[in-house]
Structure formats: C-alpha cells, structure tokens
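K.L.:
Sequence plus predicted model, see below.
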Amino acid sequence: MHDVPQWEAPEGSWASSAARRRNMQAIRSRDTKPEQVVRRLVHAQGLRYRVCARPLPKLRRTADMVFRPVKVAVFIDGCYWHGCPQHYVPPKTNSGYWSEKVLGNVARDRDTDRQLEDAGWLVLRFWEHEPSALCADKIAAAVLARRAQLRKV
C-alpha cells in the first residue's frame, strides 16, 4: 500500500485547503444555469447570437451572448464573483484574497464596458438573480431596436 501525500497549498496560493481547491475548480465560468435559461428564452424569440465570444477580437474578454451585427454584448453576472450589492457576502476564510479578487472583477467589468462602448457596442449586464424572462425581453428589445436603427442608415 502506498502512502498518498497530503495535498498542501503552495505558498501564496488561493486555495486554503484541498476541499476548497476542488470546490473552486468546479465553479463554471460559462454555461451557468441563469445563462442557459436566458439564452433559451432569447432563442425562442427568434434571435441568434454567439455564446461566450469576444465582442472585440483584440479584447481578451468574452461576453455571455454576442449579437455581432448589431453590436450588442450581454453579460449575466454571478452575484458573488461580480460583487452584487444585494447579495455579495464576503467570505469568512481568506477574506482579504477573495475580496480583492471580487474588486478586481468589478474593475475589469467596468473597463470592459468602457472599451466596448467606446467601440460602439451596447453593453447589457444582468445579475444572475434577475428574472430570466425580464432579461430576455430586455435583450430582445435592445437587439431589435439596434436592427431598426441599422436599417434606417
């Protein structure tokens, strides 16, 4: 029988334990339940889009839904990872690291919004707790409005 060495977090690691590491690795960065529901509802309204795509090729950030011809980028943000003012609760363990991580995510979100808007994109952001049908309706309305604007030009 072989002794299996106990997993230890490397110095300065984000993982405070092997269990925490497994838990954090299991968290999805795309195709979350809220994203899937909103996508299904938008698709049912006859709209087509790219999933988890870069709106701007040189910008190394992806939107959850991209309507490239009308320049609409949709983000469905998780309450924890994006610092929802309503639901974000700082963690009890390793709080300094995680709070900094969330603040960095929020700063990156604002920078992404600014860069996309500067390039003529409409950025739509929703929280994961918002009603999916309402999000889908807002997305459809925005896309259809942008299409109508393009036709006039």
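P.N.:
Noted; the coordinates are in hand. Quick caveat: nothing in here was measured; it's all calculated off a predicted structure.

K.L.:
CA only for contacts and neighbour counts going forward, please
P.N.:
Will do.

K.L.:
Just want the most central residue of this protein.
P.N.:
Central residue check for the chain by Cα atoms, centre = their mean: the C-alpha nearest the mean position is that of D77, 4.3 Å away.

K.L.:
Next one for the comparison:
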Amino acid sequence: MSRQVSKDTGAELAVRRLLHAAGLRYRVEYPVPGMARRRIDVAFTRAKVAVLIDGCFWHGCPEHATHPKSNADWWRAKLERNMARDRETTEHLTTIGWTVLRFWEHEAPEDVTARVRAVVGGRLAERAGKQEAWGD
C-alpha cells in the first residue's frame, strides 16, 4: 500500500490541467478546515467549493470496485472505513458552508471540469450578489 499514489493521480492531474487552462485558480491538497489529516484534492477557497476525485478501488465505486480475496475481512473493513471517512468529510464540509463535488477517477475529465466550472461560477456569482446587497 505504501506504493499507492495518494495525490497527483492521473485523474486529478487531467482535471487540474483543464481547470487551469479554463482560467480557474485553485489550491491543491488543501487541508479540510477543522479535520486533522484530511485534504481536499482541489479547493476553490473563495467560492468554498471542494473537489474530491476518488479512486474506484479505494472508495468503493459501485461500477468498478473490486474485493480482494486474500485477507478479505481486513480489506472489507479497510474499504468500509474509507467510505465512512468520505461521508464524514462531506458532511463536515457541507456543515461549514462548502459545496462538495465528488467524482470517480473513471469520469471523463472534460465532464468533471464542466461541472466544476458551473458550480464555482455560480458560487462566486452568488457571493458577489450578497456582497452587493450588503453594500447598499
């Protein structure tokens, strides 16, 4: 497991390249506020949008997840803990006002980028509208 890539995966890099090319700026491996040892893959801090790109094996993709036969009980518990941690992180971020976008590694980077751009743009426009209203 120590050889498994946990950040800068191919899926993450592809999405980040497209987001950067579209003119969006973001933070990489941003710490989850209020939760130790948890990170956001791509964070838009001004818009409070967290983008998490989950590996199919490690996070239990309904289409592609596999279950090792060797040491099956240990692996089942490990993968269930991963999924529980994902739910806990999503709930925490949502509670503190973030929009959480989760994607599977097998999703097309162009589709992921389009959804992220739409949500980030909407959140920034929403925040700008609130700031204008406060200034009146």
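P.N.:
That came through, no problem. As the structure is a computational prediction, the values presented were derived from the model and not from experiment.

K.L.:
Mind naming the longest helix for the first structure?
P.N.:
Longest helix in the first structure by number of residues, with DSSP state H as the criterion: helix 95-118.

K.L.:
how about the helices of the first structure, start to end?
P.N.:
Shown for the first structure, the helices assigned by DSSP H span residues 18-25, 33-44, 95-118, 132-152.

K.L.:
circling back to that earlier point, which secondary structure elements does the longest helix of the first structure contact?
P.N.:
For helix 95-118 of the first structure, the helices and strands in contact under the criterion 3 or more Cα pairs under 8 Å, 6 or more residues apart in numbering; DSSP states H and E are strand 122-127.

K.L.:
just the angle between the strand it packs on and helix 132-152, please?
P.N.:
Compare the direction of strand 122-127 of the first structure with that of helix 132-152 by axes from the mean of the first three to the mean of the last three Cα atoms, to 10 degrees and you get 180 degrees.

K.L.:
what range in the second structure matches strand 122-127 of the first structure?
P.N.:
Alignment of strand 122-127 of the first structure against the second structure: residues 99-104, by TM-score structural alignment.

K.L.:
Map the residue nearest to the centre of the first structure onto the second structure.
P.N.:
Checking TM-score structural alignment: D77 of the first structure goes with D54.

K.L.:
In space, what's closest to its match - neighbours in sequence excluded?
P.N.:
With sequence-adjacent residues excluded and distances taken as Cα to Cα, 6 or more residues apart in numbering, D54 of the second structure is closest to W104, at 5.0 Å.

K.L.:
Where does stretch 37-44 of the first structure end up in the second structure?
P.N.:
Equivalent residues of stretch 37-44 of the first structure are located at 14-21 in the second structure, counting by TM-score structural alignment.

K.L.:
Check the mean deviation of that stretch from the first structure.
P.N.:
After superposition onto the first structure, stretch 14-21 of the second structure sits on average 0.5 Å from its aligned residues (mean Cα distance after the TM-score superposition for the first structure).
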